[in-house]
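**Student:** Task: produce atomic coordinates for the following.
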Amino acid sequence: MLQPQTGAPLDLTFQALADPTRRAVVERLSRGPASVSMLAEPLAMTLSAVVQHLAILEASGLVTSEKVGRVRTCRIEPRALDAVERWISERRASWERRFDRLDALLAETDPAPKPLKRGR
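**Tutor:** As a prediction, this is how the structure comes out:
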């Protein structure tokens, strides 16, 4: 059910971020490290389900965790979002170039506006 799929790192990252619960966990971890129980507290699910979501986030490289004694502390791995940011930036640049070319084409083919005739 919550098993991460194999694939390219970018695919794993998008898969992990596709779920609203995992996005909420990433958002929480962006404010600082937290234990699994702290992450589970505001979520309406079992601790076991939260651990499964964390496993997917770890498999994607977005989150790392460390166990000290009985407490597992999770941290966000900000560099994991670099590939996503780069991919989105490349898509944005590509679309901006396309829109610029479309604007230029429309400017070339658009006849000059004709003055409005006033009443006869």
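
**Student:** rest of the way, CA atoms for contacts and neighbours
**Tutor:** OK.

**Student:** quick one: secondary structure of Cys74?
**Tutor:** strand (DSSP: H, G, I helix; E, B strand; the rest coil).

**Student:** Excluding chain neighbours, what is closest to it?
**Tutor:** Take Cys74 and drop its neighbours on the chain: the residue closest to it by C-alpha to C-alpha, 6 or more residues apart in numbering is Ser65, 4.2 Å away.

**Student:** Go ahead and confirm the one you found touches Ala59.
**Tutor:** No - contact between Ser65 and Ala59 fails when scored by C-alpha atoms under 8 Å: they sit 11.2 Å apart.

**Student:** what about the residue nearest to Cys74, neighbour count?
**Tutor:** 18 (other C-alpha atoms under 10 Å).

**Student:** Alongside the first, I'd like the structure of this one:
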Amino acid sequence: MIEGFVPTLLVGIVGAFLAEVIRVLPAVRKGKPPRGWDLVASLLQVVLGGGAVLFGWDQEQSALKVAVMGAAFPLLFSAAVDGAKPPSGGHSGRDVAHGERSVADYFAGRF
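**Tutor:** So this is what the prediction gives:
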């Protein structure tokens, strides 16, 4: 059980980081690892995932629950971007392997 601002934030960041690593593994396997602005986007999602768990930091909570809530933010945000923006470059379908990947494509998990 954890309680307090800093412990809650840190556990949320760890959960968001693990979710982001799992989400980025397909890009690494395809030989298109995150670079430049993609890394900034990943860092932003991890920080926002840590911040998303701060509702209720003043109460004692399960560390697993906080980590899962932190992990949920990057995944939900990616799904929202995926549904809101069509693939860039005018490609049909979702494969961006033959074109340049934009940051929005990266956010959406289009590798």
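
**Student:** Tell me how the two chains score on TM-score.
**Tutor:** The TM-score (TM-score structural alignment, normalised by the length of the second structure) is 0.25; 47 aligned residues with a C-alpha RMSD of 4.3 Å.

**Student:** Report the secondary structure state of the residue nearest to Cys74 of the first structure.
**Tutor:** Three-state call for Ser65 of the first structure (three-state DSSP): strand.

**Student:** Tell me which residues touch it, please.
**Tutor:** Contact analysis of Ser65 of the first structure by C-alpha atoms under 8 Å, 6 or more residues apart in numbering lists Glu58, Arg72, Thr73, Cys74, Arg75.

**Student:** Tell me which other helices or strands the host helix or strand of Asp82 of the second structure touches.
**Tutor:** Element membership for Asp82 of the second structure, per DSSP states H and E: helix 63-84. Judged by 3 or more C-alpha pairs under 8 Å, 6 or more residues apart in numbering; DSSP states H and E, helix 63-84 of the second structure is in contact with helix 5-29, helix 37-52, helix 103-108.

**Student:** right, and these - which one's nearest Phe73 of the second structure?
**Tutor:** Closest of these to Phe73 of the second structure is helix 37-52, at 5.0 Å (criterion: C-alpha to C-alpha).

**Student:** in that closest one, what counts as buried?
**Tutor:** Across helix 37-52 of the second structure, burial judged by 16 or more other C-alpha atoms under 10 Å covers Asp38, Ala41, Ser42, Leu43, Gln45, Val46, Val47, Leu48, Gly49, Gly50, Gly51, Ala52.

**Student:** Run through the neighbouring helices and strands of it.
**Tutor:** Packed against helix 37-52 of the second structure, as judged by 3+ C-alpha pairs under 8 Å, 6+ apart, are the following elements: helix 5-29, helix 63-84, helix 103-108.

**Student:** how much does it deviate in direction from helix 5-29?
**Tutor:** For helix 37-52 of the second structure against helix 5-29, the angle by axes from the mean of the first three to the mean of the last three C-alpha atoms, to 10 degrees is 150 degrees.

**Student:** Scan the first structure for its longest helix.
**Tutor:** Criterion DSSP state H: the longest helix present in the first structure is helix 82-109.

**Student:** which strands and helices sit next to that helix?
**Tutor:** Under the contact definition 3+ C-alpha pairs under 8 Å, 6+ apart, helix 82-109 of the first structure sits against helix 9-17.

**Student:** Thank you, goodbye.
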